[in-house]
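1. pasting the sequence and the predicted coordinates here, then a few questions.
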Amino acid sequence: MAIFAQFFGYLLGLIFNLVKDYGVAIIIFTLITKLILLPLTFKQLKSSKEMAAIQPKIKEIQDKYKGNQEKIQQLTMELYKEHNYNPLSGCLPILIQMPIIIGLFTALRQPELYVFSGNPELLVSATQDAFLWVPNLALPDLIGNVLPNGPEWLIALPGLLPITSAALTYFQMSTMNTAPAAEGAANTQMKVMQTVFPVMILFWGKSLSAGLILYWTIGNLFQIGQQYIMNRQVKGDA
């Protein structure tokens, strides 16, 4: 993972040297990395759409041959072949993206090692320059950044960036639910994740750097726009 962290850290440092603003550099960096990953993301979303389209037929096979697992598997594979669908096509892009995403997070989590290595003065200058309401992107964004005189319990809560990121994560995950015919258990699991993951993002906002949360927030905005465009294309094709 260090190879990916070094590459993306170098890229972020390069952007910062051009714009001289760490927050703006993270935004540009996020957009560039999302564009790099776009072909894999497109393939993953396309696979999800294809699976949603054939899910009702799979359900019919499962209901008709309930208890006959061998027959279900045989007919399901035939259905995949008929629709030219590879069940691994949805997993492969995720597996390929994982080391890249971990590398990205590592670079943002440890900018002193991967972005500003050997230049501590530039690190301090970059991370401690205020960005919007956040005074230091190397530290967590807490409510205290906008309500410094509030009670102690209040100013220690996650700030506006984690709140925004959690809300966008919830919305983005809800737009990904494209398989209404999925089985009850799978549907329930999706709904649970749709609630739990944004709460986790909010909780992490108390400890993760504001720069990392900024990356996640801009990434979610990009994905929401991307899914909107793809959904319009699918409707147009239909």
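-> Okay, I see it. Quantities reported herein were computed from a predicted structural model and do not represent experimental measurements.
2. going by C-alpha atoms from here, please, whenever you check contacts or count neighbours.
-> OK.
3. what is the burial count for Gly118?
-> One way to gauge burial is a neighbour count; for Gly118, by other CA atoms under 10 Å, it gives 11.
4. so it, which state does it fall into?
-> For Gly118, the secondary structure call by DSSP: H, G, I helix; E, B strand; the rest coil comes out as coil.
5. look up the closest residue to it, ignoring the ones flanking it.
-> Beyond its immediate neighbours in the sequence, the residue positioned closest to Gly118 (CA to CA, 6 or more residues apart in numbering) is Glu112, lying 8.0 Å away.
6. can you tell me the helix or strand for the one you found?
-> Using DSSP states H and E, Glu112 sits in helix 111-114.
7. in terms of secondary structure, what does that helix contact?
-> Packing partners of helix 111-114 (3 or more CA pairs under 8 Å, 6 or more residues apart in numbering; DSSP states H and E): helix 2-19, helix 120-128.
8. make it 6 Å
-> Packing contacts for helix 111-114, counted by 3 or more CA pairs under 6 Å, 6 or more residues apart in numbering; DSSP states H and E, involve no helix or strand.
9. contacts for that helix next, please.
-> The list of residues contacting helix 111-114 from outside it, by CA atoms under 6 Å, 6 or more residues apart in numbering, reads Gln6, Gly9, Ala107.
10. try this one next to it:
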Amino acid sequence: MKKKNSILQYIIVFLVVYLTLSFFLKPGQEETSISGADFDVIVKKEFSVDELVTVQIRNNTETDTTIKSDCPQEPLTVYNKQKGEWTQITSTRENGCEDSRDTTIKPHEKAIISYQGWNHALFGETGTYKVELTIEPSIPIQTPVQPEIKTISYVSNEFEIKPQGWFGWLWSAGFYQPIYNALIYITSVIPGNDLGLAIIILTLIIRTLLLIPSHRSLKSQRKIQELQPKLNHIKEKHKGNQEMIAKETMMLWKEHKVNPLSSCLPLFIQLPFLIAIFYVIQGGLNPDNVHLLYGGLKSFSLSSINTNFLGILQLKEVNVFVLPLIVGGLQFFQMKLAMMRSKKKKEAQGKEKEKGNEMEMANKMMIYIMPVMIAVFTASVPSGVGLYWAVSTTYGIAQQFIVNKQVTTESSKVRVIKK
């Protein structure tokens, strides 16, 4: 039963991380009916302060349309309503234009335009906004009033920038900003401002802060594994009587000071850190986010950060092959280590193994399936997140070695006393 629970823990953690990131990454545009115009410019009706503003553009024509990048100037034209009048606002991006590309939209398809790099400068104040797309028509248009129309403008719906809610404030003040500032500070004092080394150091700090609850969790999991023969004996003894099985199981856990729920806690404690690391690496390194830095760090130039780790791994980009294989391999080794029993235990429990054959097969399947799931996840996020996961898993492997040795020693002492 407990092995089944440990498998479920891995699955639940993976799903929570994956679904959470998928939810927050999704632009969340609200669909409207096609206006009949050549282009629809659609913006979500409400954003909170510091929430990334994105614009959906739908091409209703029969030809490809290219929206040229004006970087370092913001994409599209932005207006803010001030005292009942629309006023154009502008911003110049300090860096990141080397990654900027023109956007080509095929007939009857959509594209998302992001304000990453300009977001706080343009939408850092509450109020009402709209954006305007200006393009050149593929075929020159003439009217009696104007001999030739060179550009056509398409205006979006109005949208509101609202104050940050309590959850957003708690997330930003409690997790994102501290991790963001810690990472930038470590990067600023490392020679060469190496982001990769900073991620490694920050990961070790985070895992060390979580050392006590994590250590208790691993010991609890290991003890439950050691108690598996006794749990199987209880199930066999009271077969069909769920009440007695539950009662004696609880007594067994109490006797050996095992809390089955404690093994879940550190896994979920790490989730906010993982998600915060993701957002820091994804968008936190552009100068538009300098307002989130504490005091003296505001003078540090974010453009000086070296994101090319060891000259082979670009931490802001997705690595599809090598890093996922490394992370998946480390995850496989950690799971193998966590489910490994001592040789003597296996020999003494030969008969019990036959009874739990189905569970053993399920465990073996998960040892292979879970690393694949983690590898797929790593292949879909910036490499910096994968580096964090790899270092965190390596730390977990070292911790698992120590826990396995401790629990085995404690079990040996208990057997000697009983003799």
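-> Now that the structure is in, tell me what you want to look at. Predicted, not measured: the structure shown is a model, and the values here were computed from it.
11. now check structure 2 for the residue matching the residue nearest to Gly118 of structure 1.
-> Using TM-score structural alignment, the partner of Glu112 of structure 1 in structure 2 is Leu285.
12. quick check: that match vs Tyr180 of structure 2, distance?
-> 9 Å (CA to CA, to the nearest Å).
13. one step back: quick one: the helix holding Glu112 of structure 1 to structure 2 mean distance?
-> Following superposition, helix 111-114 of structure 1 is found to deviate from structure 2 by 6.1 Å on average (mean CA distance after the TM-score superposition for structure 1).
14. what distance separates that helix from the middle of the whole chain?
-> Counting by CA atoms, centre = their mean, to the nearest Å, helix 111-114 of structure 1 is centred 22 Å from the centre of its parent chain.
15. so which residues of structure 2 form strands?
-> With DSSP state E applied, structure 2 shows strands at 39-43, 46-48, 54-59, 65-67, 77-82, 85-89, 103-105, 110-114, 127-135, 152-155, 159-162, 308-309, 313-314, listed in chain order.
16. Lys247 of structure 2 is nearest to which of these?
-> Closest to Lys247 of structure 2 of the strands of structure 2, according to CA to CA: strand 46-48, at 49.9 Å.
17. what residue of structure 1 takes the place of Leu310 of structure 2?
-> Structural alignment places Leu310 of structure 2 opposite Leu132 in structure 1 (criterion: TM-score structural alignment).
18. then Gln399 of structure 2?
-> When structure 1 is aligned by TM-score structural alignment, the residue opposite Gln399 of structure 2 is Gln226.
19. ok, Thr408 of structure 2 next?
-> Taking TM-score structural alignment, Thr408 of structure 2 has Lys235 as its aligned residue in structure 1.
20. kindly report the same for Val327 of structure 2.
-> Matched across to structure 1, Val327 of structure 2 falls on Ser165, judged by TM-score structural alignment.
21. nearest residue to its match in space, ignoring adjacent ones along the chain?
-> Distances taken as CA to CA, 6+ apart place Thr217 nearest to Ser165 of structure 1, at 4.7 Å, with adjacent residues excluded.
22. what do you get for Lys298 of structure 2?
-> In space, not counting the residues next to it along the chain, Lys298 of structure 2 is nearest to Val290; the distance is 6.1 Å by CA to CA, 6+ apart.
23. do Val280 of structure 2 as well
-> For Val280 of structure 2, the closest residue by CA to CA, 6+ apart turns out to be Tyr180, at 5.9 Å.
24. any idea how far Ala198 of structure 2 is from that neighbour?
-> In this view, Tyr180 of structure 2 and Ala198 of structure 2 are 11 Å apart by CA to CA.
25. which residues in structure 2 form helices?
-> Per DSSP state H, structure 2 carries helices over the ranges 2-25, 119-123, 166-171, 177-189, 195-209, 211-226, 228-237, 242-255, 265-283, 322-338, 343-348, 350-355, 357-378, 383-418.
26. right, and those - which one's nearest Ile67 of structure 2?
-> Per CA to CA, nearest to Ile67 of structure 2 of those: helix 119-123, 19.1 Å.
27. centre of the chain to the closest one, how far?
-> 23 Å.
28. residues in structure 1 aligned with that helix?
-> Using TM-score structural alignment, helix 119-123 of structure 2 lines up with nothing in structure 1.
29. from Asn241 of structure 2, how far off is the most centrally placed residue in structure 2?
-> Among the residues of structure 2, Ile275 comes closest to the average C-alpha position under CA atoms, centre = their mean, at 3.8 Å. Ile275 of structure 2 sits 43 Å away from Asn241 of structure 2, taking CA to CA as the criterion.
30. now Gly384 of structure 2
-> Spatial separation of Gly384 of structure 2 from Asn241 of structure 2 under the definition CA to CA is 51 Å.
31. more neighbours: those two, which one.
-> The neighbour comparison of Gly384 of structure 2 against Asn241 (other CA under 10 Å) goes to Gly384, with 30 against 11.
32. please look at that one and Glu317 and confirm they touch.
-> No - when contacts are counted by CA atoms under 6 Å, Gly384 of structure 2 is not listed as touching Glu317 (8.1 Å).
33. and for Pro140 of structure 1, the neighbour number?
-> Neighbour count for Pro140 of structure 1, taken as other CA under 10 Å: 25.
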